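J.: This is a predicted model, with the sequence first.
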Amino acid sequence: METAVEEQQFVVIVLGSERYAIHISEIYEIIKMQEITAVPKSQSFLEGVTNLRGKILPVISLRRRFGMEPAAKSKHMRIVVAKFEEELVGIVVDAVEQVTVFHEIHPPSDTASSVDRTFFQGIGILGEEITCVLNIEHVLAG
């Protein structure tokens, strides 16, 4: 069953060769990589914390969260600052590709990605491209 999407915008992010999308309303801002301080005895996917204009921001590695191998640092890496439970959380991604509109979103499929399907709201189709739409609440919930 596909769901019609009326002009909802999504930010497409990249991890390795896979593309994911986050609803634009869930994003506070996108910033360049900056120094991240590790936090001892924290969750395995917590990269650490950083200072965002005087506010301490927890930062997670989306690669670690999805059980992927770490990537070499690159100039394309970004921190997507997302809203989660009235707080801001940074998400390290390999790159931010574009803002797009999906005209249809299909239910998540077990075969669409190597990542646990509970992390997805659905599959966005744009031309020949298939993009997994992330469920930020599940991705960020510890």
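T.: Happy to help now that I have it.

J.: For the rest of this, base every contact and every neighbour count on C-alpha atoms.
T.: Fine.

J.: so R64 sits right up against F45, yeah?
T.: Yes: using Cα atoms under 8 Å as the test, R64 is close enough to F45 to be in contact (4.9 Å).

J.: do you know how far Q9 is from V59?
T.: Distance, Q9 to V59, using Cα to Cα, to the nearest Å: 24 Å.

J.: Please apply the same query to E86.
T.: 15 Å.

J.: out of these two, which sits in the more crowded spot?
T.: Neighbours around E86 and V59, counted as other Cα atoms under 10 Å, are more numerous at V59. The numbers are 23 against 7.

J.: and that one, which of the three is it?
T.: For V59, the assignment made with DSSP: H, G, I helix; E, B strand; the rest coil gives strand.

J.: Presented hereafter is structure B, for comparison with structure A:
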Amino acid sequence: MKPVSSVQKEQYIELAVGAETCAIRIEEIHEIIKMLSITDIPFSRHEVKGVVNLRGKVVCVMSLRNLLGMSDEPYTRETRIIVVRSREEFVGLIVDKVNKVTTYEEIHPPSGGNSRSREGVFLGIGQQGDQLVGILKLEEILGG
């Protein structure tokens, strides 16, 4: 066992997108809200689901499923919008479920395997016991 350092471990929000579990650094998240009525934006990209009015601010909402190359699924009672800051604007990411706030014992560099594009969406792989969770690189996913 490695000694636990006195440094505060970074916290993450663990979320589900389809069968995948991934995480976002908690400092990148502005808030997590229940699904709202989304106003469609004509002629927008497939992953852009529209906009919502969040306390007087218009926020663009995108499907994290679509951004990661997955197809849409119907929203459920557990569907959430994670509002993050991207290039001085707030962006909502629709996720299937928010699991928990967590920390990881170790963070490994992302392994690309054969897929170059997959490697670009992860900052690293968080490890907690035997469980491995991909930590999303938001600026890459959101085209920053």
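T.: Thanks, I have it. Fair warning: this is a prediction, and the values are worked out from it, not measured in the lab.

J.: What is the aligned counterpart of M68 of structure 1 in structure 2?
T.: Matched to structure 2 by TM-score structural alignment, M68 of structure 1 sits across from M70.

J.: give me every residue that touches the nearest residue to its match once chain neighbours are set aside.
T.: Sequence neighbours aside, G18 is the residue nearest to M70 of structure 2 in space, at 8.0 Å (criterion: Cα to Cα, 6 or more residues apart in numbering). Neighbouring residues of G18 of structure 2 by Cα atoms under 8 Å, 6 or more residues apart in numbering: 65, 70, 96.

J.: Tell me, of the residues you listed, which are also contacts in structure 1.
T.: For the contacts of G18 of structure 2, the subset whose aligned partners also touch in structure 1 (both residues aligned by TM-score structural alignment, their matches' Cα atoms under 8 Å) is D96.

J.: Format the contacts of G18 of structure 2 as JSON lines; extra columns: neighbour count and distance to L142 of structure 2.
T.: Compiled in JSON lines, the contacts of G18 of structure 2 are given as follows (neighbours: other Cα atoms under 10 Å; distance: Cα to Cα, whole Å):
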{"residue": "R65", "neighbour count": "20", "distance to L142 of structure 2": "12"}
{"residue": "M70", "neighbour count": "12", "distance to L142 of structure 2": "15"}
{"residue": "D96", "neighbour count": "24", "distance to L142 of structure 2": "18"}
